[in-house]
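Enquirer: The amino acid sequence is not available; the structure is as follows:
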């Protein structure tokens, strides 16, 4: 990694700025956002903001500087490349664009383990973005102390600056550019705050494996004996919901590292989806949205300024950003011991996968690399029937290295620890979306509890003929027929055809990993049906 004087860059920005305010606390940032007409308060005092044209990430506008460090390490099939010269020009122009503005500086930490920690400075002209990242990263001294020598990171956030593709090597006027050698990030042309959060995660995902740390896009909580459980899953699978359990202290809801000593949270806050949020289904998250200083992104307010979480007229990707300490049960220091249980969450809209299955270590790596869930009809324009979604490592857009790097590390961790791995399907049964019904949350919670407390360790299992994993024949409190999806369909032949179709999708997706990747733990068929 190239040594770089980050404080010189920060001083350069400060010298050009009209003013700089460092480390304002939440009430000050709320007041600034209101004075600047960036936000409005909800009836409960949360900060309601709109992110404009971008209501989600723009992965095609994300670039990594291609230099001696990244040339032969980054998986360029998954990442856009930017030349060092283009990046330097972009950085200089973004710094110049902040000139004359009031710039807000936040000095925060990423990484609850002081030995694997980043000192992240974000400089932005937007008060609500400063509040957002203050909520999301670790505020030094609150729960975690700064380490002796954290890795320095600077994020230049210029949401109103428009990149020039010819001048900056970008694709459009929007750009998220990461220099891995110097740990500098430039974000321009988008007000979606998740780009700030995920740029830190991307840096961590690049550097952590070289320190023997497995970076993970997952939530994590603790059992009564301090053992950790990990929850991997793409959006809509229940990762945040299921890991928020008042009886299991939360380590974190999204980004973690697994070192030789256990699990640690990269962040100090939560970024929860709020679409159709209700106090009965997700009481802890609902309560957090009523807290002063929580940032609500693209949530429509009623006339009395009450959030309407059922209104998705702006986007289905409505979000709440809040510090983790507002939750009732959190792990001390945002760390946990060696994981005892690993859970892969999927929402299978084809109605094929069982609600729970135990995976061998080899199957675990296969499903980790596959990262499967399914979009349902109506969630996106043009989606009229279930569509399989595969995102390697359950977070491909944030994984700069080849997925097999992370897969090999996971395999080593599972072999060394003996952690049990489960595939938990929160999707459909009795048929695909539009025919069957979604597996009820009460049954899912009973299945998860049984996996976490060891109740499933001794139950009789059947081996799935197609996918090869082990499926319990009975679980207390769960309808037995639910455990064998074929029995829940009225047309067994239709189930068989759908199962072959899904197996074929798995097989074809895995081909992108090349001949070196081991596909044997996948579906057992010579040629899956189209």
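Expert: Here it is on my side, so go on. Note that the structure is a prediction, hence the values are computed from the model and not measured. Numbering: from 1, shown residues only.
Enquirer: CA only for contacts and neighbour counts going forward, please
Expert: Fine.
Enquirer: Helices along the protein, start to end?
Expert: 6-16, 26-35, 84-97, 127-136, 165-168, 194-207, 239-243, 283-288, 361-370, 403-417, 441-452, 485-488, 492-510 (DSSP state H).
Enquirer: Just say which of those helices is most tucked in.
Expert: helix 127-136 (a mean of 26; mean count of other C-alpha atoms under 10 Å).
Enquirer: Contacts made by that one with the rest, please.
Expert: 25-26, 29-30, 32-33, 38-39, 49, 104-106, 108, 122-124, 193, 196-197, 267-271, 293-295, 321-323 (C-alpha atoms under 8 Å, 6 or more residues apart in numbering).
Enquirer: Now, of these, which are buried?
Expert: For the contacts of helix 127-136, a burial check counting by 16 or more other C-alpha atoms under 10 Å picks out 26, 29-30, 32-33, 38-39, 49, 104-106, 108, 122-124, 193, 196-197, 267-271, 293-295, 321-323.
Enquirer: A further structure is provided below for comparison with the first:
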């Protein structure tokens, strides 16, 4: 790799006496408190606020248009190009800015639990709490780890550096820029720590499929004690973390995985759980993971007793808890498992017309994977204040550098090869759309997921929905029969039909953008 002629090199930043290397979590928490970055809660977690940016800023994400990757990237609204000279100039300015700081924090880690495919990472942060986040979310190296001798990607995060769009070629003061040739992620103008995690995921979504022929997936995963693996696909807030953190199964990971010829492995070393409305009764594993070493983002905390108020959304609905995987008692370590037997696509249907659970035939699985229908939930992206119906290809479009069909074709082949059962589960609304209907009860969703994983739905008689063509089970243990059929939960059947046809039309309109799709997949959508 040819290194840019940068006045203040990364090596100089790393070699400064003001740069603190690989501090322990306790040391980083102490520095965070001394620097006024956050405060401790009653359970010992570090509570922080991220300022104006309480979620990802997708309009401010770029990939450098470099010769080695330009022909492969799916350029567009998600993967916005930025020219190399523009990036180089901004990179120099950010490094010079950081060089003037009295204190920086650096650490090492990697992405990919399978040692055959792991990517070394170096992280340079301006904030101590950002370094805690990175240490908890990425996989921590040990003395036996030889992969760190490979060329790493480096995250350079400078939240206090505000870009000038007219001069720096950005869209706002914030920017997240990936350079594959320089192996750098440049972040500035935003304090939202999730940008680090998602940028590494975007990189893995390029490197593994292209260089290793390994499928990367925006999903959570768990396994039974006897090795039956389940994957849960879905966008933020649809239940990946909640549903995969089951006390009777081993957690592989809550958000990012890859599927090789040997099986599944986690890309991360931690969990980044939404905690709006969190209760010990409904989500005990996440509740108990919020302790010393955990970072709580944008959660209201009492000044009197340090108690978090998870129902207070005055800062954002996108409140988060970042903690290492081993904070979940039944986490699988190393987080590597066999091939999945069940896949569940999670959707938060704001229209309130999709069934709580339905069985998908292989061609339907491909259709719904490519569609990626869900709702953006409040706070998960900048400017989203209430659920918005959206289609996110492969349930992870914001993080996919390659064309969507590349991932879909890989998944379809793996589903067929390993004879995987696939279900579509609606964790959104029932009895009416958002604002009228009710969010589907989590206890019912858990019962449906459990029945799917245990094979209890395979032999149960189904009813085919006349609009969406989905096979809906007539019964499910622990769930009232009426809950399973969405039209029976609406007071006005005509209103249901109208909304269902409206959503079906949106499916058709969205799918029209795909070219060269096999006829059996095209026919697997709404009628």
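Expert: Perfect, I can see it now. Source: prediction; values computed, not measured.
Enquirer: And the TM-score between these chains?
Expert: Overlay of the two chains. TM-score (TM-score structural alignment, normalised by the length of the second structure): 0.93; 520 aligned residues with a C-alpha RMSD of 2.4 Å.
Enquirer: rewinding a little: same list, the helices of the first structure, but as CSV with distance to residue 275 of the first structure please.
Expert: Formatted as CSV, the helices of the first structure follow (distance: least, C-alpha to C-alpha, whole Å):
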stretch, distance to residue 275 of the first structure
helix 6-16, 37
helix 26-35, 24
helix 84-97, 34
helix 127-136, 19
helix 165-168, 35
helix 194-207, 16
helix 239-243, 12
helix 283-288, 11
helix 361-370, 26
helix 403-417, 30
helix 441-452, 16
helix 485-488, 28
helix 492-510, 28
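Enquirer: Mind checking the ones you listed for the one nearest to residue 228 of the first structure?
Expert: For residue 228 of the first structure, the closest of those is helix 441-452, at 9.7 Å, according to C-alpha to C-alpha.
Enquirer: check the fit of the closest one onto the second structure and give the mean distance.
Expert: For helix 441-452 of the first structure, the mean distance to aligned residues of the second structure following superposition is 1.2 Å (mean C-alpha distance after the TM-score superposition for the first structure).
Enquirer: Which strands and helices lie in contact with that helix?
Expert: For helix 441-452 of the first structure, the packing partners by 3 or more C-alpha pairs under 8 Å, 6 or more residues apart in numbering; DSSP states H and E come out as strand 420-425.
Enquirer: how close does the strand it packs on sit to the second structure?
Expert: Looks like 0.6 Å for strand 420-425 of the first structure (mean C-alpha distance after the TM-score superposition for the first structure).
Enquirer: coming back round to it: quick one: which of the helices of the first structure is nearest residue 233 of the first structure?
Expert: Going by C-alpha to C-alpha, the one of the helices of the first structure nearest residue 233 of the first structure is helix 239-243, 5.8 Å.
Enquirer: Distance from the closest one to the middle of the chain?
Expert: 12 Å (C-alpha atoms, centre = their mean, to the nearest Å).
Enquirer: Show residues contacting it.
Expert: By C-alpha under 8 Å, 6+ apart, the list of residues contacting helix 239-243 of the first structure reads 218-221, 231-233, 250, 253-254, 272, 282, 345, 445.
Enquirer: could you pull out the strands for the stretch 201-350 of the first structure?
Expert: Ranges of strands in the stretch 201-350 of the first structure, per DSSP state E, counting those that start in this stretch, are 214-222, 228-232, 250-252, 255-259, 262-265, 269-273, 295-297, 319-323, 335-336, 339-346.
Enquirer: Please state the offset of the second one from the chain centre?
Expert: Pointing back at strand 228-232 of the first structure there. 13 Å.
Enquirer: quick check: that strand aligns to which part of the second structure?
Expert: Under TM-score structural alignment, the alignment places strand 228-232 of the first structure onto residues 229-233 of the second structure.
Enquirer: for the helices of the first structure, which one sits closest to residue 57 of the first structure?
Expert: Per C-alpha to C-alpha, nearest to residue 57 of the first structure of these: helix 194-207, 6.2 Å.
Enquirer: helices or strands up against the closest one?
Expert: Using 3+ C-alpha pairs under 8 Å, 6+ apart: helix 194-207 of the first structure touches helix 127-136, strand 175-179, strand 184-188, strand 214-222.
Enquirer: As JSON lines, those with distance to residue 157 of the first structure would be great.
Expert: JSON lines is the format used below for these (distance: least, C-alpha to C-alpha, whole Å):
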{"stretch": "helix 127-136", "distance to residue 157 of the first structure": "9"}
{"stretch": "strand 175-179", "distance to residue 157 of the first structure": "9"}
{"stretch": "strand 184-188", "distance to residue 157 of the first structure": "5"}
{"stretch": "strand 214-222", "distance to residue 157 of the first structure": "23"}
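Enquirer: tally of neighbours for residue 480 of the first structure?
Expert: 13 (other C-alpha atoms under 10 Å).
Enquirer: nearest residue to residue 108 of the second structure other than its sequence neighbours?
Expert: Using C-alpha to C-alpha, 6 or more residues apart in numbering and skipping the chain neighbours, the partner closest in space to residue 108 of the second structure is residue 122 (4.7 Å).
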